[in-house]
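[1] need coordinates for the following:
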Amino acid sequence: MAEPQRIVIVGGGLAGAGAAAALRERGYRGEVLLFGADAHRPYELPALSKGLLIGDAEEPDWVRGQNFYTEHDITLRLGTRVTRVELGGRLVLDASGGEHPYDRLLLATGSKPRSLPVRGADLAGIHTLRTLDDALALRAAFAKAERVVIIGSGWIGSEAAAAARKHGAEVTVVGMESTPLESVLGAEVGAVFRDLHAEQGVHWRLGTSVADFVGDDGAVTGVRLTDGSMLEADVVLIAVGAAPETGLAQAAGLELAEDGGVCVDALLRTASPDVYAAGDIASQFHPKYERRLRVEHWANAKNQGEHAAGNMLGDHESYRRAPYFFSDQYDLGCEYRGLADPGTDRLVVCGSLAEREFVACWMRENRVTAAMNVNVWEHGDALKHLVDTGAPVTDEQVRRGEFSAGSAG
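    Next comes the predicted model:
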């Protein structure tokens, strides 16, 4: 594989910027052109719903320092929207009419928040959270709010609820599931987060959804639920998930998967020669799980961007990492590794759910499909090994905290 003379990256988030940095760190000397639609230099997303939204941080975690891109001869086009990719001509076209040829192309266009197709969704005071500007606007709104309603009981909704309470607002979270985070963690572990928030004064309205938003003089004043009840609100956050930004890829003729992402193989290559995808939009055939997998978490964007850079330079290596994410809510911190089906996998716990200090393992036969440590930090490497290797372990070993046992005994 000859070294390309010019690599174009579309997407200025962690995956795209991480790939650009990795190219230079590997000694690539050709041209690197990085397009970012955001006006800010590339930053990481986790702090937006954590420290920055709470007010503990004034800036996000930047992918690289202010001068990194200039010093490493990376052409960074901020606030620039790519409008078309011509696969046959190997061209990227931007909104200003510029044409940019490529030898290798990485698409890392990320996700956008899902909206609610109900009446009143365009009222002032209704927010979504995806960008730095979104986070700053929402933080300012929380600081002034009396009543906040959050639509969505997943990770973003839960973290935002903690932030809104820190700002002193009355908070209600609306979710369709009977327990928050149930689809990821199951009802038993999800109840830990439900009770944590309840102790902090959060009100839950679960098993229902939004019928419409009501307002006065163009601003939101309430949320009507499908059960007929009304919640007063001066600030609303819609946190019902994100959709991959695949419009550019689809218009170019790239294949999309059933999960909405761009189809890529184990090496993160699309079916089009020399075109790769990474991060939120990549629906990868994952060798570990032997099926397509699309992951929206921070670690996936970071690791896939760097991995794609290596393969664009000829590594030819499959991406095999298991999903990983972390969350901070009040005094609870947690890490999750792997991919469980909480509806069928067996839950085994070491520690105390009630005291919120535990390790939860989801088991399939005698192997760990996923592990989550909550306010327990010493077992990270051992849990990663169990998830990554499928090393056998018994339920009793898990309950005793023998995560490094490595065999079923």
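[2] CA atoms for contacts and neighbours, from now on please.
    OK.
[3] what residues does stretch 204-218 touch?
    Stretch 204-218 is contacted from outside by 118-121, 123-124, 151, 172-180, 194, 198, 220-227, using CA atoms under 8 Å, 6 or more residues apart in numbering.
[4] quick check: residue 345 touching residue 364?
    Yes. Residue 345 is in contact with residue 364 according to CA atoms under 8 Å; the separation is 5.5 Å.
[5] next, the residue lying closest to residue 185 once chain neighbours are set aside: secondary structure please.
    Of all residues not flanking residue 185 in the chain, residue 342 sits nearest, at 6.0 Å (CA to CA, 6 or more residues apart in numbering). The three-state assignment at residue 342 reads coil, by DSSP: H, G, I helix; E, B strand; the rest coil.
[6] neighbours around residue 342, how many?
    20 (other CA atoms under 10 Å).
[7] surely it and residue 183 touch.
    Yes. Taking contacts as CA under 8 Å, residue 342 lies within contact range of residue 183: 7.1 Å.
[8] now the contacts of stretch 204-218: which count as buried?
    Neighbour-count burial (16 or more other CA atoms under 10 Å) is assigned, among these, to 120-121, 123-124, 151, 172-180, 194, 220-225.
[9] how about this one, so we can line them up?
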Amino acid sequence: MKRVLVVGASAAGLAAAETLRREGFDGTLTLVGDEPAAPYDRPPLSKQILSGEWSPTRLPLRAPADLDALDLDLRLGAAATGLDLAERAVRLADGAAVPYDGLIVATGVRPRRLPGRGAHVLRTLDDALALRGRLEPGRRLAVVGAGFLGSEAAAVARGLGCEVTLLEPAPVPLAHALGEQVGRVLSRAHLEHGVDLRTGVTVTEAGKGGVRLADGGSVEADEVLVAVGSLPNTEWLVGSGLTVADGLVCDAYCAAAPDVYAAGDVARWHNPLFGTSMRIEHRTNAAEQGMAAARNLLHPEARKPFAPVPYFWSDQYDMKVQAYGYLRGHDGVAVVEGDLDERRFLAAYRTGDRLTGVLTVGLPPKAIRPWRQAIAAGAGWHESDLLPAPA
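    Predicted coordinates for the structure are as follows:
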């Protein structure tokens, strides 16, 4: 293999490129990114960048010298527009056709949008800076979507003195992922910090001046942030012959086709640890999967399934939320440590008869580590000595 092409220059793509070099690949390594900026970290966008706590100069994932040391054919500001599997070439928006022997797709996701003009989204550094420039004391911000991104932005805006209205179609925010008990705990934090949280409402249009609701009502605002989820960047793969279904579909090795692998937010792969197909939009998974895809591409004779215990975190107000495992589709939740009312607790998640997830709020990192190990070991719900014995 003489030429490897990595499409996507964020956390997953950079991790793949670094791993290829570390594992001994000395051929042509092309890294393509649609943004003009060098690879940078995204989680701080809705936290430290939006609050003004950090300068954008803290975001780059690697120093220029470290990128230079990778000896990359770096193509920034050039989005991929098509893939020819037979010719083994990727077409770019600038008209170039980049050949490859091995390909890693790491094109990430983009924000879902709503009808209307003038609303903000939050995915890129430019998005974060544009919104940050409008958040001043007394200004009214409407946030559509009370998931993690919307909740983090609402918390930051309240800290900056904005009047915040948080709109969510579900009766309890995040209940579909974390359970109703935990969702209510996180919701109370918004209310206690003065956010006007409105649940069970559907927004049909979002733009300059506010939002329109499905019931005919409206919410006036100086600025609107739409945070209603993401769409995988797979349009450029249409007609390529690869299978696309809410992400680029891969096997347990992150392979989508011979010599074609995927990593990060765009990849939908079969995780054998949980026995299901999943697509994870978390920073830690992006880096881990980038490394795994690169190793499997470079060493096909020694491929290993990618079977991680996913990890994510969120900072909202004074709460540090951390979770391991696959919480979606759970059958039960048990609070086994701490107190929900004090927002300091550990909740364990059951799917079938297995321990499949754990979430903490307000606890130190060491509290969650043994649970991660139990999930990785495939512990049964009643087999883990971390859980209280059944009555």
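[10] TM-score them against each other, please.
    Overlay of the two chains. TM-score (TM-score structural alignment, normalised by the length of the second structure): 0.93; 386 aligned residues with a CA RMSD of 2.0 Å.
[11] just to revisit the earlier point, tell me the spacing between the residue nearest to residue 185 of the first structure and residue 242 of the first structure.
    21 Å (CA to CA, to the nearest Å).
[12] from the centroid of the first structure, which residue is nearest?
    Nearest to the geometric centre of the first structure sits residue 297, at 3.1 Å (CA atoms, centre = their mean).
[13] map that residue onto the second structure.
    Under the alignment by TM-score structural alignment, residue 297 of the first structure pairs with residue 282 in the second structure.
[14] from what I can see that match touches residue 265, true?
    Yes. With contact defined as CA under 8 Å, residue 282 of the second structure and residue 265 form a contacting pair (7.2 Å).
[15] now the strands: where do they sit in the stretch 101-250 of the second structure?
    Using DSSP state E, counting those that start in this stretch, the strands found in the stretch 101-250 of the second structure span residues 102-105, 109-111, 140-144, 163-168, 196-199, 203-207, 210-213, 218-220, 223-226, 230-232, 248-249.
[16] next: the stretch 1-150 of the first structure.
    Under DSSP E, counting those that start in this stretch, the stretch 1-150 of the first structure gives strands at 6-10, 31-36, 74-78, 82-86, 91-94, 99-101, 104-107, 111-113, 126-127, 147-151.
[17] give me the buried positions along the fourth one.
    Residues of strand 82-86 of the first structure classed as buried by neighbour count (16+ other CA under 10 Å): 82, 84-85.
[18] and it, which stretch of the second structure?
    Counting by TM-score structural alignment, strand 82-86 of the first structure corresponds to residues 80-84.
[19] now the first one
    Residues 3-7 of the second structure are the counterpart of strand 6-10 of the first structure, counting by TM-score structural alignment.
[20] not counting that stretch itself, show me its contacts.
    For stretch 3-7 of the second structure, the surrounding residues in contact (CA under 8 Å, 6+ apart) are 13, 16-17, 27-33, 80, 98-107.
[21] what's the answer for stretch 185-195 of the second structure, then?
    154-155, 158, 163-166, 172-173, 196-197, 317, 340-341, 343.
[22] what's the matching range in the first structure for it?
    Per the alignment by TM-score structural alignment, stretch 185-195 of the second structure matches residues 192-202 in the first structure.
[23] where along the stretch 201-350 of the first structure do the helices fall?
    Secondary structure of the stretch 201-350 of the first structure, counting by DSSP state H, counting those that start in this stretch: helices at 247-252, 298-312.
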